[in-house]
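J.: please work out how this folds:
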Amino acid sequence: METKKLSMENSKLTYLDQGEGKPIILLHGFCGSSGYWEKVIPRLAENNRVIAPDLPGHGGSSLFKETFTIEKLADLLKEFLDELKLQNVTMFGHSLGGYITLAFAEKYSDRLNGFSLVHSTAFPDSDEAKKGRAANVEKVMQNGIHSLIDGLVPKLFSPDHLDKEYVATAKTIGYGTLPQGAMSTLLAMKDRPNRNHVLEGTDLPVLLVAGEKDQIIPSEKTFSVTKGNIKQIIIKDSGHMSMYENPDALLNEIQGFLLEIEN
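T.: Here you go, the predicted structure:
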């Protein structure tokens, strides 16, 4: 898939842009890239314009020029949409991408037709998780990005899938993350607030996707709010990475959600 580049005030973003129709934004997770979505983009692009940016310091995108937060990443995303002259989009955020999606929905709900958290949560980090983020910053500082990725990636997948080729693919993508980008993002995730009020207050259509065997974010953390406009889905035989582990099931849920929004 051909990549494009866009220079903005605080970052140069690389992104995939495929298909025509109503625009969909796909945001990847920590130490990922737009490549995480390679199995779902072609089919989604048959009926939609699908745009998947590399977040700052990830994939082909440059570092953020200032210390950033999840809120600043949401602002950057709004600037990105402005540059592409996109007024309304449907946003799907995987893990870290879900944190950014919630921050975007909080500040710029008028730019959304609906949004989805894919293996993500509105809850903030626990005290234990915050200590883990700080320890991982230290790990990258002392030992480099490979040490972080080698410990992280196997936990993203169901234990049943660790012999699959896509685990090695996720590692390769992770190794491409800039060390400073990983460290800045770890601190941004560590300091993010509770955003369950966004789910509680929104009238937009929402899709919450959890993995049956997710070792990172269990379904009860994803399904934090129950309302009529919020659809809750568990992807069978999947850990934290259903876009690799069970892409057909994830695609079916995304496409069904998009149809509901249109109707």
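J.: use CA for all of it now, contacts and neighbours both
T.: Will do.
J.: helices of this protein, residue ranges please.
T.: In the chain, the segments counted as helices under DSSP state H are 41-44, 70-83, 96-107, 127-143, 145-156, 165-175, 179-190, 196-201, 219-222, 242-245, 247-262.
J.: out of those, the one nearest residue 50 is which?
T.: Ranking those by their distance to residue 50 (criterion: Cα to Cα) puts helix 41-44 first, at 6.7 Å.
J.: possible to save the helices of the chain as CSV with distance to residue 208 and mean neighbour count?
T.: Rendered in CSV, the data for the helices of the chain read as follows (distance: least, Cα to Cα, whole Å; neighbours: other Cα atoms under 10 Å):
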stretch, distance to residue 208, mean neighbour count
helix 41-44, 18, 18
helix 70-83, 19, 18
helix 96-107, 10, 25
helix 127-143, 22, 15
helix 145-156, 18, 18
helix 165-175, 23, 18
helix 179-190, 19, 21
helix 196-201, 10, 15
helix 219-222, 7, 18
helix 242-245, 13, 24
helix 247-262, 10, 16
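J.: can you put those helices in TSV and add distance to residue 119?
T.: Output for the helices of the chain, formatted as TSV (distance: least, Cα to Cα, whole Å):
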stretch	distance to residue 119
helix 41-44	18
helix 70-83	17
helix 96-107	8
helix 127-143	16
helix 145-156	10
helix 165-175	16
helix 179-190	15
helix 196-201	15
helix 219-222	7
helix 242-245	8
helix 247-262	11
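J.: quick one: closest of those to residue 6.
T.: Among these, the nearest to residue 6 by Cα to Cα is helix 70-83 (8.0 Å).
J.: so which elements touch that closest one?
T.: Here helix 70-83 touches helix 96-107, going by 3 or more Cα pairs under 8 Å, 6 or more residues apart in numbering; DSSP states H and E.
J.: so which elements touch the helix it packs on?
T.: Secondary elements touching helix 96-107 (3+ Cα pairs under 8 Å, 6+ apart): helix 70-83, strand 89-94, strand 112-118, helix 196-201.
J.: let me have the ones you listed in JSON lines, extended by distance to residue 180.
T.: Formatted as JSON lines, these follow (distance: least, Cα to Cα, whole Å):
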{"stretch": "helix 70-83", "distance to residue 180": "15"}
{"stretch": "strand 89-94", "distance to residue 180": "21"}
{"stretch": "strand 112-118", "distance to residue 180": "25"}
{"stretch": "helix 196-201", "distance to residue 180": "29"}
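J.: to check against the first, give me the structure of this:
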Amino acid sequence: MNQFIGLKDGGSLNYNLYSEENSDKGTIIFTHGLTGNKFQLTKYINEYKKEYQIIAVDLRGRGDSSVQLADSSIETHAKDIIEVIDSLQLKRVILFGYSMGAYISQKIAGEHSSVQRVILLDGGGHVDEEGKKMVYPSLGRMEHVYPSCENYIEATANVYKNLKVTVDPLVIQAIQYECKKKEDGYGNLSNPELIKQDFDSFYLYDVEKSARKNDKPTLLITGEGNLSDRPLFTKSNYTALLKEANIQVILTNENHYELAFNLQSDLLGNIHDFLKGEFSNEK
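T.: Below is the predicted model:
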């Protein structure tokens, strides 16, 4: 069910609400990555909506949410999600964040008492300059104008295929949703400069402080598959997180994008065990 929530500063967040009848069992808030939208993590949502209420958000500047703030960053997006938690009076919250969504989730977990567990899907650690070299070129699709949404979908699907993503109907749904009418054609309406600003805020993010403040049970899932010559986040990027006693870790051979878009059958069971407090693994 598609919903909008008004924010105190006049902005709004769009989100999908699933399995409202399961709200007494807890609510999982899914927060997508830098250039994603509320459909990016659908394969995970479909698994856990059987037992939990699910909220999947469009961050500002993505999907049908309002435009980004001039000072857009991990910090501002975290404040928005906290507003959602408070406005909906959610009491038993599980945060599931992918890439930038993981940073946002880690920050919220250290600041909100309603959060019970946190899942970080390949994100939340230090970022190095090599990471910027891998991410910046991928933002070009936000600047391009296409004759039709079909052209946009085809071009974006080809990019994902090159990243080893299986382009199935759920991936097409996520791509199609972000295609909007522009002044002179079709494409992604996100502001590329503000998206870059969001990514640059990774470098300002205090990983150590956020990790220390988050005392909730946390599951970090890392993608060790290469994007070019290396993973987006290497094990050394996660050094600060790995020092925390409350964090459990799953290492995978998938790359950053495969983790988000491809069905991860083995992971689904491990996450289910973590949600029930039954999963354990050595760092």
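J.: TM-score of the superposed pair?
T.: In this superposition the chains share a TM-score of 0.80, using TM-score structural alignment, normalised by the length of structure 1; 257 aligned residues with a Cα RMSD of 3.4 Å.
J.: circling back to that earlier point, the helices and strands packed on helix 96-107 of structure 1: which one's closest to residue 35 of structure 1?
T.: Comparing these by Cα to Cα, strand 89-94 comes nearest, at 12.5 Å.
J.: in structure 2, which residues correspond to that closest one?
T.: Counting by TM-score structural alignment, strand 89-94 of structure 1 pairs with residues 93-98 of structure 2.
J.: then stretch 110-117 of structure 1?
T.: In the comparison with structure 2, stretch 110-117 of structure 1 aligns to the range 113-120 (TM-score structural alignment).
J.: I figured residue 48 of structure 1 hits residue 19, correct?
T.: Yes: shown here, residue 48 of structure 1 and residue 19 form a contact pair, counting by Cα atoms under 8 Å, at 5.7 Å.
J.: joint contacts of the two?
T.: With contacts defined as Cα atoms under 8 Å, 6 or more residues apart in numbering, no residue is shared by residue 48 of structure 1 and residue 19.
J.: where's the equivalent of residue 246 of structure 1 over in structure 2 relative to residue 189 of structure 2, distance?
T.: Here residue 246 of structure 1 is matched to residue 263 in structure 2, going by TM-score structural alignment. As judged by Cα to Cα, to the nearest Å, residue 263 of structure 2 and residue 189 of structure 2 stand 28 Å apart.
J.: just tell me which of the helices of structure 1 ends up closest to residue 64 of structure 1.
T.: That would be helix 179-190 among the helices of structure 1, by Cα to Cα, at 7.8 Å.
J.: now for that closest one, which elements pack on it?
T.: Judged by 3+ Cα pairs under 8 Å, 6+ apart, helix 179-190 of structure 1 is in contact with helix 127-143.
J.: next one: the helix it packs on to chain centre, how far?
T.: 20 Å (Cα atoms, centre = their mean, to the nearest Å).
J.: ok, now stretch 30-48 of structure 2?
T.: Distance of stretch 30-48 of structure 2 from the chain centroid (Cα atoms, centre = their mean) equals 7 Å.
J.: please name the nearest non-neighbouring residue to the aligned residue in structure 1 for residue 200 of structure 2.
T.: The alignment partner of residue 200 of structure 2 in structure 1, by TM-score structural alignment, is residue 190. Nearest in space to residue 190 of structure 1, with sequence neighbours left out and distances taken as Cα to Cα, 6 or more residues apart in numbering, is residue 130 at 5.3 Å.
J.: separation between the one you found and residue 4 of structure 1?
T.: Using Cα to Cα, we find residue 130 of structure 1 at a distance of 35 Å from residue 4 of structure 1.
J.: try residue 204 of structure 1
T.: With Cα to Cα as the criterion, residue 204 of structure 1 and residue 4 of structure 1 are 30 Å apart.
J.: looking at the two, which is more packed in?
T.: Neighbours were counted for residue 204 of structure 1 and for residue 4 using other Cα atoms under 10 Å; residue 204 has more, 17 against 12.
J.: need the contact list for the residue lying closest to that one once chain neighbours are set aside.
T.: Nearest residue to residue 204 of structure 1 in three dimensions, chain neighbours excluded: residue 114, at 5.2 Å (Cα to Cα, 6+ apart). Neighbour list for residue 114 of structure 1: 89, 90, 91, 204, 205, 206, 261 [criterion: Cα under 8 Å, 6+ apart].
J.: report the contact partners of the spatially closest residue to residue 146 of structure 1 that is not a sequence neighbour.
T.: The shortest distance from residue 146 of structure 1 to any non-neighbouring residue, by Cα to Cα, 6+ apart, is to residue 175 (5.8 Å). Residues near residue 175 of structure 1 by Cα under 8 Å, 6+ apart: 31, 145, 146, 149.
J.: max pairwise distance over these: which two?
T.: Maximum pairwise distance in the contacts of residue 175 of structure 1, criterion Cα to Cα, is 10.8 Å, between 31 and 146.
J.: distance of the spatially closest residue to residue 236 of structure 1 that is not a sequence neighbour relative to residue 237 of structure 1?
T.: Sequence neighbours aside, residue 212 is the residue nearest to residue 236 of structure 1 in space, at 5.2 Å (criterion: Cα to Cα, 6+ apart). Note on residue 212 of structure 1: its distance to residue 237 of structure 1, by Cα to Cα, is 6 Å.
J.: and residue 28 of structure 1, by the same measure?
T.: With Cα to Cα as the criterion, residue 28 of structure 1 and residue 237 of structure 1 are 20 Å apart.
J.: okay, these two: which has more neighbours?
T.: Taking residue 28 of structure 1 and residue 237 together and counting by other Cα under 10 Å, residue 28 has the greater number of neighbours (25 against 17).
J.: which residue in structure 2 aligns with the more buried one?
T.: Per TM-score structural alignment, residue 28 of structure 1 is aligned with residue 32.
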